[in-house]
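1. This is the structure alone, sequence omitted:
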C-alpha cells in the first residue's frame, strides 16, 4: 500500500493548541491548523504560528465557508482532515468525501450526528431507546404527544449539550411551542424517567476498546433549563450496573457505521425503575466540561489527543496508563437571579480542587446551552455508592451558595432527595 504523504488539516475549537506538539512532535512540518482563539494568548499568535506549517486563528470556525477550507486543503495537499468538536464531525466528513481522503465517512458521521438516524439504527438493532418521531409541524408533534403522553422532549436533530432542547410538561407548553415557518424537522421523544449515566471511552473500527461508566445526578437539560449542577463521578468496577453500561456501549458502537481507527466517544443512558438501560444518545467525540481532564488524570491519556492520533492513522501511538483512582467533577451553573454569596473553599473530604469563578453581586440570566459555571470542582471517589457521594456535594453547595430573586431552581419532582439523618 502506498504510504500517505502530505500534512494534516486540523479544524479546532478546543483549548488544545498549546498541547499539539505532545501528539504531533513534527507539527511544524505536518499540521495545518485552523482554530478559534482557544488557548492561544492574543500576544502570542505570531509565536504560535512558527510552531505549525500553517496557522489561521478565526473568531468562529463557522464563519469560514467550506470552499475556503477545501481550497486550503488543496493548497497544502493535506492527506487527512482532523476535528474534535461535535459541530465539525459532519463538515469534516463532507470535506473528506469531496477530496477523496481517508477517515470517517459521511454515513458514519450522519449516524453519530443526526439523532433520528442514530436512534432508528439502534432500535433496528434491538437496543432500547425512547419512542420518538421526526416532525415538521406542531400538528405532527401533538399527534405524537397524544400517543406517548407528556412530558415530551423536543430536540434539534443535530444539537449537542442540550442546546435548543425543550421539555413540554403539559398541554399549555405544547400549545405555546412556536411553529416553524420553514418546516425544519425536529425530533420528539417520550420522556424517560430514570437515573442518568455516561460512558466515556475509546472505540476503534466499530469496537469499544475502553469504557468508563459514570453516574450523573442530572442530565444536561436540567443544567440548561434550571440550575442543576453538571455533576458526574466514575463508578466502581464492582457496581452491578458498571458492566451492563459497558455492554450497552459495545452494542451501540457495533450497531452504528464504524469510525475508522481510534476515536473518543461519549454515551448517555438512563437506568429506569423497571431495570431497563435506555440509550439517550452517543457522540463520536470526547465529553464536554471537565470530562477529558478527569479521565486524563485517571488514565494517563487525553481523549482529544487520542482522537487526533486516531484520525491521523496513528492510533497505535496512544498509551493508557491507569492509576486505579476514581474521580469526578462538578460545574455549578448560574441560577437566574443575583449571586449574593459563593463559597471560597470546599471542606469536603475527597476534594481535589475547587475554584469559584462567579461574580458576587451579578444578576445572571438564562443561557441557551451549557455555559460557564460560577464554580467548578474535581473530587476523588472512594465509596461503592457514587450517587450518594454526589448528593453530599450537591447538599453542601445548596447550603452554602446564596441566590437572591432566584427563578429557576430544580423542581421538587426531580430534585435529588436530601439524605435522612440515618443515612448521613
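-> Sure thing, it's come through. Because the structure is predicted, anything quoted here is derived from the model rather than measured.
2. going forward, measure contacts between C-alpha atoms and count neighbours the same way
-> OK.
3. which element is residue 218 on?
-> Residue 218 is part of no helix or strand when elements are defined by DSSP states H and E.
4. Residue 196 is in contact with that one, correct?
-> Yes - taking Cα atoms under 8 Å as the definition, residue 218 is a contact partner of residue 196 at 6.3 Å.
5. alright, now check it against this:
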C-alpha cells in the first residue's frame, strides 16, 4: 500500500494475524504498525484514533468497506480533510443511500426500514418476494430472500431479531427485483464519474451465497446494448449522492429489468471485491485501489491518460469455498486464464459466507464477452471435477 504513496511516514492498522504472517514486509513499508485482534470491533476505531493523534496524522485513508465510515468519523474528530461522515454514510447505509437515489428520480426497489419483524408478513403480501439485508452490510453476508409466509415464520423463530421491545431497524427490506444483474466499477471525484465500465454477473450476489454457487462476472463488449445505459445510470447515481471530494474508486450494482431500464441496487465508495481490481487493471491499465489511495492522499490521478475502451474483454471467477480440507491444484488447464489459490493448502472451510468468499480466484480474458464466459464455464467444470475438498 505505502509503495503506491511513497510517504516517508505512514501508520497502518491491521489484524495481529496478518502482521504475524508477514511482519518484515509491514515493518519495511510502514513507520508504525497497530495490530488488533478483532478488526471489526469498535476498539479498532479507537486504536486508529489514538494512533492518528499520537502521530499528528495529516490524513486518514481507507481502502475497505468496513473502514469507509469509521475513517470519516476519525477525520471529523480531528478536523482532517477527506470524505465526510455524511458522504460516507450515504455510501454505507443502504436505507439512506437508496432514499437519496430515489429522490433524485432514479429507479430503486421499494425499500423499507424494518420497524417490526411482523411487518415482513404484510410486506410479503404486498410484493410477493422480499430481500432482507443489513443496512450496513457488505458482500451479501446475512442477506435473506423471502418467498413464502412459511419462510418468514421460520425467520421469526430463528432468533435473528432482538427480543420484543427492542428495535430491529438495523435491517432493510426491499421488494425483490427480477432482471439481469450488473456491476459498474470506476473512479469518481466530487460527484463526477471520471472513468467506468460495466460488467455482467452470472448470478445475483445473494443467490451465490444462499445457494453456494460460483460467482463470476464479465466486462461488457463495447457494442453491448446495456453498456451506455448503465454508464449513464451510474453517472446519474454518483451525481445524486454526496460524493467524496477527491478521486475515489467505486463499485455500483444495478439490474436491467425486462423493460430495458436500470434499477439501482447499491454503491460503495471503494474498490469492488473478487477480481474487480485485477480485471480493471488488465483492461485499462488502471489499478482502482491504487488510484483510490492516491486520490485520498491528494496525489494526482492518472485516469486522464487511460483509454475509454478496454484492451480486450476480461472477467473474474471466485471459486467458492467448499466443505472440508482444501487441496488446490497447482495449475489450471484452461486457456487464457490466470489462476491463484486464495486459501492455503490444507485449510479447513465450511462453505461460502459472503459474495466472492473465494478459495481461489481466476482472471480470464478473450476477444469477446462470449469467449470469456466460455472459459469461465470450463474453469467451473474443471474445479468441480478436481475434487479439491476432501
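-> Arrived safely. Here the structure is a predicted model, which is why all the values come from computation and not from measurement.
6. so where is stretch 221-240 of the second structure in the first structure?
-> Matched against the first structure by TM-score structural alignment, stretch 221-240 of the second structure falls on residues 236-255.
7. go on, stretch 260-279 of the second structure?
-> Going by TM-score structural alignment: stretch 260-279 of the second structure matches residues 275-294.
8. now for residue 207 of the first structure: what does it line up with in the second structure?
-> Per TM-score structural alignment, residue 207 of the first structure is aligned with residue 192.
9. Could you report the neighbour count for its match?
-> Counted with other Cα atoms under 10 Å, residues neighbouring residue 192 of the second structure total 19.
10. again with residue 193 of the second structure
-> Residue 193 of the second structure: 22 neighbours (other Cα under 10 Å).
11. Could you measure from it over to residue 237 of the second structure?
-> Distance from residue 193 of the second structure to residue 237 of the second structure, counting by Cα to Cα, to the nearest Å: 10 Å.
12. buried residues in the match of stretch 221-240 of the second structure?
-> 236, 241-242, 245-246, 248-255 (16 or more other Cα atoms under 10 Å).
13. Relative to the whole chain's centre, how far out is that stretch?
-> Distance, stretch centre to chain centre, for stretch 236-255 of the first structure: 18 Å (Cα atoms, centre = their mean, to the nearest Å).
14. Please enumerate residues in contact with that stretch?
-> 121-122, 125, 127, 199, 203, 206-208, 211-213, 235, 267, 277, 326, 384 (Cα atoms under 8 Å, 6 or more residues apart in numbering).
15. Show me these that map onto strands.
-> Under the assignment DSSP state E, those contribute 199, 203, 207, 208, 211, 212, 213, 267, 277 to strands.
16. now the residues you listed in JSON lines, with distance to residue 231 of the first structure?
-> Below are these laid out as JSON lines (distance: Cα to Cα, whole Å):
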{"residue": "199", "distance to residue 231 of the first structure": "14"}
{"residue": "203", "distance to residue 231 of the first structure": "24"}
{"residue": "207", "distance to residue 231 of the first structure": "28"}
{"residue": "208", "distance to residue 231 of the first structure": "24"}
{"residue": "211", "distance to residue 231 of the first structure": "19"}
{"residue": "212", "distance to residue 231 of the first structure": "15"}
{"residue": "213", "distance to residue 231 of the first structure": "14"}
{"residue": "267", "distance to residue 231 of the first structure": "15"}
{"residue": "277", "distance to residue 231 of the first structure": "20"}
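17. Return the member of those nearest to residue 67 of the first structure.
-> residue 203 (30.8 Å; Cα to Cα).
18. in the stretch 151-300 of the first structure, which spans are strands?
-> 152-156, 166-168, 186-190, 194-204, 207-216, 230-234, 262-272, 277-283 (DSSP state E, counting those that start in this stretch).
19. List only those of the contacts of stretch 236-255 of the first structure flagged as buried.
-> 121-122, 127, 199, 203, 206-208, 211-213, 235, 267, 277, 326.
20. how about residue 195 of the first structure, what's its match in the second structure?
-> Under the pairing rule here (TM-score structural alignment), the equivalent of residue 195 of the first structure within the second structure is residue 180.
21. Could you pull up the residues touching that match?
-> 200, 201, 255, 256, 257.
22. Neighbour count for those residues - can I get that in JSON lines?
-> Putting the contacts of residue 180 of the second structure into JSON lines (neighbours: other Cα atoms under 10 Å) gives the following:
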{"residue": "200", "neighbour count": "23"}
{"residue": "201", "neighbour count": "20"}
{"residue": "255", "neighbour count": "22"}
{"residue": "256", "neighbour count": "19"}
{"residue": "257", "neighbour count": "14"}
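23. Check those and tell me the two furthest apart.
-> The farthest-apart pair in those, when distances are taken by Cα to Cα, is 201 and 257, at 14.2 Å.
24. Not counting sequence-adjacent ones, nearest residue to the match of residue 207 of the first structure?
-> By the measure of Cα to Cα, 6 or more residues apart in numbering, the closest residue to residue 192 of the second structure outside its immediate chain neighbours is residue 239, 6.1 Å from it.
25. Tell me the spacing between the one you found and residue 80 of the second structure.
-> For residue 239 of the second structure, the distance to residue 80 of the second structure - Cα to Cα - is 24 Å.
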